[in-house]
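Q: Have a look at this prediction, sequence included:
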Amino acid sequence: MHTPSWTVGDTTVHRVDETPLPPATGPWLLPGATPDLVTREKWLRPDFADDDGVLRLGSHTFALTTGGLRVLVDTGIGDGKTRANPAWHDLRTGYLERLTAAGFHPDTVDLVILTHLHTDHVGWNTRCTDDGWVPTFPRARYVVSRAERDFWAAYPMDEPRRQMFRDSVHPVEDAGLLDLVDVPPEGADLAPGLRLLPTPGHTPGHVAVRVGGPGADALVTGDCVHHPVQLAHPALGSCVDIDPALAESTRRSLLASLAGTGTLVLGTHFPPPTAGRVVGHQDAYRLTPVPGRFVR
């Protein structure tokens, strides 16, 4: 199995693929990204969009070692789970095999960072056994922002979301593995070279993850940016943003802070090559792709 990776200072970040998302995902997720708007951004092709303006999106996670910790950022959709979205329902992806092949057997993971508690970011928190859903990473500390967990605790959930919490969040809590972290405006350090940055809007407690330090750093976006088209059009929001105005403000501030800095941006749903650097383009930004290095 081939896993792309990027070197950031002393840290190697691996992209562990779960599944490509179907073409219908783009129009649903980013309804403002019409084919006409997408095709005008020629730099999106061929990597990030098709010639007919259909966005490409994927589901993957990032695995890395830093500060002596073996870290996983987000856990994807998960296998064998009952989901309302047909593209996420009862999957069989081989994800754990790819994670293990990248050198991160589930029993060796120390820290799982959840950028937020949406279905396609928490799925591999758990796996199915004869005893039901159990934590996939039994030695890990699962971390989410306190603001995120508190929000969903008070939220009037529909049945599909309650199901997701039952199979992917509650078993981790019941095992005593979920840690809630306060994330102030300046961010919160989890370990040397590993920092949570508050990026609210998509959800109230959403965080991005900064890896590395001055001179060599990367940022895992989570869902504060779903697709590179939002660099060119930061006003484009997701249909599932809890606070669309705040999500746009967060995205604009984040992109402005990244532009021209050389920070490697790793998009949680960006299709291959997945990573790049933010540069100014016309009156907004674009992503200059940085392909990963493939090792066996």
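A: Arrived safely, thanks for sending. Numbers count the residues shown, from 1 in each chain.

Q: contacts and neighbour counts: CA atoms only from here.
A: Fine.

Q: What are the neighbouring residues in contact with Arg141?
A: 110-112, 177-179 (CA atoms under 8 Å, 6 or more residues apart in numbering).

Q: one more structure, for comparison:
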Amino acid sequence: MDRIVLGDVELTRVVEWQGAFGPASAIVPGVDEQGWQQARPWLAPDHLDPVTGDYLAALQTWVVRSGGRTILVDTGVGNGRERPVTPLFHRREGQFLELLAAAGVRPEDVDVVVNTHLHADHVGWNTRDQDGSWVPTFPNAVYYLPAADRAFFDPAAGHPARAAARAGGGAAAAMWAQWDQMFADSVAPVVASGQAVEWEGSLRLDGALELEAAPGHTPGSSVLRVHSRGERAVFVGDLLHSPVQLAHPSCSSCFCTDPAQAAASRLRVLQRAVAERELVVPAHFAGAGAVRVRSEGPGFAVTAWGA
């Protein structure tokens, strides 16, 4: 397991799955062939299959130990979920809890769960099946949920985009149906348990950790900043899907709700990462899982992989 120490904060990566996730050019469609070719030295072999051109990704959770507490940043896909639009996530049966135990964490040890946003691959292990019902996996944890995502994804909130998608049918309607199922099995039980805290703007978790809104990928997308004894990191969630977006920060992934807003958030967060020498920790980077960056031309470049 990857372990990084930043001052008094320890980060441990738990990888639920790692592998190919479709054509890279479809994941970040705004990058042209020349852009992909120029970025190949960064991308292959950890982030791009040089033979097939597939995007290589990881589904992972970071265990953050800070101030005597155990915090999970995102909770992956989960087991036994109905996700027909996304075959990789559909009825998955993995060993996440065993992997978490190997990192020294039992469910009852977790004090805080941070969902950087409410997509299916970030909330899945919020809950687990218990006698046919979905219950919180981490019984003693406070779950921090972005309020803007609760308002967007909760079927009871009646967001206009849901009605429009259903009226139009097709792929958009199918995705909203999957999001409804995701909310029902991975978010609503946490809310019903009384363990959820919704937040907006920014929220300090302790002296070293602060949540900050970074919308665009979803309305409530957020980042988690770490600052301890002069060392810094930023968990950027899905602001970055591929390292190619460092060189092309204006190019958002195909999964972004508001691509232009996501690009603005990405640029702002990366500029600060350079200025404050933050380690950048994206949700889905394979390989080392984290990167240090510098400004280069209109975008950014890799200084080093990992801590």
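A: Cool, the structure landed. The shown structure was predicted, so the numbers you read here are calculated from the model rather than taken from an experiment.

Q: Surely Asp36 of the first structure forms part of a helix?
A: Yes - in this structure, Asp36 of the first structure lies within a helix as judged by DSSP: H, G, I helix; E, B strand; the rest coil.

Q: Identify the residues contacting the closest residue to it other than its chain neighbours.
A: What sits nearest to Asp36 of the first structure in space, not counting adjacent residues and going by CA to CA, 6 or more residues apart in numbering, is Gly53, at 6.7 Å. Residues near Gly53 of the first structure by CA under 8 Å, 6+ apart: 34-39.

Q: please redo it, this time with the cut-off set to 6 Å
A: Shown in contact with Gly53 of the first structure (CA atoms under 6 Å, 6 or more residues apart in numbering): 35, 38-39.

Q: Find me the equivalent region of stretch 268-281 of the first structure in the second structure.
A: Aligned using TM-score structural alignment, stretch 268-281 of the first structure spans residues 283-296 in the second structure.

Q: End to end on the matching stretch, go ahead and measure it.
A: 23 Å (CA to CA, to the nearest Å).

Q: who touches that stretch?
A: 46, 57-59, 237-238, 274, 279-281, 300-306.

Q: Give me the buried subset of the residues you listed.
A: Among the contacts of stretch 283-296 of the second structure, those buried by neighbour count (16 or more other CA atoms under 10 Å) are 46, 57-59, 237-238, 274, 279-281, 300-301, 306.

Q: Dump the contacts of Arg141 of the first structure into TSV; add neighbour count, distance to Leu29 of the first structure and secondary structure as well.
A: Listed next are these as TSV, based on neighbours: other CA atoms under 10 Å; distance: CA to CA, whole Å; DSSP: H, G, I helix; E, B strand; the rest coil:
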residue	neighbour count	distance to Leu29 of the first structure	secondary structure
Asp110	19	32	coil
Leu111	21	29	strand
Val112	24	25	strand
Leu177	18	31	coil
Leu178	18	28	strand
Asp179	17	29	strand
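
Q: Which two of the buried ones among the contacts of stretch 283-296 of the second structure have the greatest separation?
A: Leu59 and Val274 (25.5 Å; CA to CA).

Q: Which residue range of the second structure does the longest helix anywhere in the first structure align onto?
A: Longest helix in the first structure by number of residues (criterion: DSSP state H): helix 244-258. The aligned range for helix 244-258 of the first structure in the second structure is 259-273, by TM-score structural alignment.

Q: And the matching stretch, what's buried?
A: 259, 261-267, 269-271, 273.

Q: Turn the contacts of Arg141 of the first structure into TSV, including distance to Ala101 of the first structure.
A: As requested, the contacts of Arg141 of the first structure are exported to TSV (distance: CA to CA, whole Å):
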residue	distance to Ala101 of the first structure
Asp110	17
Leu111	18
Val112	18
Leu177	25
Leu178	26
Asp179	27
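
Q: Which one of those residues is nearest to Pro160 of the first structure?
A: Out of the contacts of Arg141 of the first structure, the member with the shortest distance to Pro160 of the first structure (by CA to CA) is Leu178, at 21.4 Å.

Q: and that closest one, what pairs with it in the second structure?
A: Checking TM-score structural alignment: Leu178 of the first structure goes with Ala196.

Q: residues in contact with its match?
A: Ala196 of the second structure neighbours (CA under 6 Å, 6+ apart): 142-144, 190.

Q: Show me the strands in the stretch 101-250 of the second structure, by range?
A: 112-114, 127-130, 133-136, 142-146, 196-199, 202-204, 209-213, 222-228, 231-237 (DSSP state E, counting those that start in this stretch).

Q: Give the other helices and strands that the third one contacts.
A: Meaning strand 133-136 of the second structure. strand 127-130 (3 or more CA pairs under 6 Å, 6 or more residues apart in numbering; DSSP states H and E).

Q: The same query, at a cut-off of 7 Å, please.
A: strand 127-130, helix 188-193 (3 or more CA pairs under 7 Å, 6 or more residues apart in numbering; DSSP states H and E).

Q: Pretty sure Leu267 of the second structure sits against Cys251.
A: No - counting by CA atoms under 7 Å, Leu267 of the second structure does not reach Cys251; the two are 10.4 Å apart.

Q: Checking my notes, Val279 of the first structure in a helix, right?
A: No - Val279 of the first structure: not assigned to a helix; according to three-state DSSP it is strand.

Q: What's the separation between it and Ala259 of the first structure?
A: Applying CA to CA to Val279 of the first structure and Ala259 of the first structure gives a distance of 5 Å.

Q: Gly280 of the first structure too?
A: Counting by CA to CA - Gly280 of the first structure and Ala259 of the first structure are separated by 6 Å.
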